[in-house]
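> quick one, what's the 3D model for this:
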Amino acid sequence: MSEIQKNAPLISQLLATWIKGENSESYTLANYANAAAILFQNMTAVNWAGFYLYHAETNTLALGPFLGKPATALIAPDKGVVGNAFTAQKTIVVPDVHAFSGHIVCDVDSNAEIVIPITTANGQKIGVLDIDSTQLNRFSKQEQADLEHFVQTLIQYIEVS
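So this is what the prediction gives:
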């Protein structure tokens, strides 16, 4: 059982408590950054955790706050795991990134990936949460559900234009 599976409610609660304690409810960028840090510190075998944010005017997903090695700055919808999850508007879990056709390699140590779309209740596409792991088959169905819950907690603290 992974750390987030044991502590999923606590991790989502930690995010909300941190944001409220910092009085940063209206500071979207800071909230993304702290969300990435909370995940990175509380998950095992994770080598990258962060966000790609959608820019409608250029129709691209741009690198947002993250922890890990430098990453691809711009990803087109339908490209890689990030673009495919964004376009499909559903979580994609890749047990082995080397078997995913079109995978965008940023860190050669990555072996598994999960990408969760960030979408408002009214359907506005914001971007994605992207997490990479050095471990094959890293992300379980329960962890997927826990991370989706984490994103729903985060959405409450994102200002949408």
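> every contact and neighbour count from this point should use C-alpha atoms.
Will do.
> tell me, how many residues neighbour residue 49?
Residue crowding around residue 49 was assessed by other CA atoms under 10 Å; the count is 27.
> which non-adjacent residue is nearest it?
Spatial nearest neighbour of residue 49, chain neighbours left out: residue 131 (4.4 Å); criterion: CA to CA, 6 or more residues apart in numbering.
> nearest residue to the residue nearest the centre of the chain in space, please, no chain neighbours.
Closest residue to the average C-alpha location of the chain: residue 129 at 1.6 Å, with CA atoms, centre = their mean. Residue nearest to residue 129 in three dimensions, not counting chain neighbours: residue 51, with 4.7 Å by CA to CA, 6+ apart.
> run this one through as well so I can compare:
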Amino acid sequence: MNADQKAARYEEVAKEIAAVIDGENHVIARMATVSNILHHAFDHYFWTGFYLVDPEKPEELVIGPYQGTMGCLRIPFGKGVCGVAASTRETQIVEDVHAFPGHIACDARSESEIVVPVLDTAGELIAVFDVDSDKKAMFDAIDRKGVETIVKAAFG
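Just a heads-up that it's a prediction; the model follows:
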């Protein structure tokens, strides 16, 4: 898939997700739908899902709806790619997760990753959206724009 095809696919998927979640207010249902549709839309998606901010432990993420192999159950803020995205509230794109300081290997087959902070309508962090690939350097600016656009439309 070339860059133009990938960008067009993200636009199609964004419309599909918006149509499916229209009128659904439950955040877990929305997350399950986003992770499912995106996971099946792209061949380079190996693990696709959410880590939610734990209301009882606000500096920790807990596994949420996902597609793929087993995920880590909990990730502290600042640890691994997801924890860094949560603490900085900035999207992280990592070409080689094994070179990322403090990487948490939930599945050793993961090679590259993108993690997007999920903010609610008040601008509060409620989760991070994590996508792993089993190939190196699979995420770029097109993925960033596509995923950030979908997450903002679904939760922001």
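> tell me the counterpart of the residue nearest to the centre of structure 1 in structure 2.
Taking TM-score structural alignment for the superposition, residue 129 of structure 1 sits opposite residue 129 in structure 2.
> how about its match, what does it touch?
48-51, 115-118, 151 (CA atoms under 8 Å, 6 or more residues apart in numbering).
> and the next element down the chain from the lengthiest helix in structure 2?
Across structure 2, the longest stretch assigned as helix under DSSP state H is helix 3-21. The helix or strand immediately downstream of helix 3-21 of structure 2 is helix 27-41, counting by DSSP states H and E.
> relative to helix 3-21, how tilted is that next one?
Helix 27-41 of structure 2 and helix 3-21 are oriented at 150 degrees to each other (axes from the mean of the first three to the mean of the last three CA atoms, to 10 degrees).
> picking that back up, kindly provide the distance from the residue nearest to the centre of structure 1 to residue 151 of structure 1.
Residue 129 of structure 1 is 8 Å from residue 151 of structure 1, where distance means CA to CA, to the nearest Å.
> and residue 34 of structure 1, by the same measure?
Applying CA to CA to residue 34 of structure 1 and residue 151 of structure 1 gives a distance of 13 Å.
> coming back round to it: average gap between the helix or strand encompassing the residue nearest to residue 129 of structure 1 and structure 2?
Element membership for residue 51 of structure 1, per DSSP H and E: strand 46-55. Compared with structure 2 after fitting, strand 46-55 of structure 1 has a mean deviation of 0.6 Å; criterion: mean CA distance after the TM-score superposition for structure 1.
> what span of structure 2 lines up against that strand?
Going by TM-score structural alignment: strand 46-55 of structure 1 matches residues 45-54.
> residue contacts, the closest residue in space to residue 96 of structure 2 that isn't next to it in sequence?
Spatial nearest neighbour of residue 96 of structure 2, excluding adjacent residues (CA to CA, 6+ apart): residue 112 at 5.0 Å. Contacts for residue 112 of structure 2 (CA under 8 Å, 6+ apart) come out as 93-97, 132-139.
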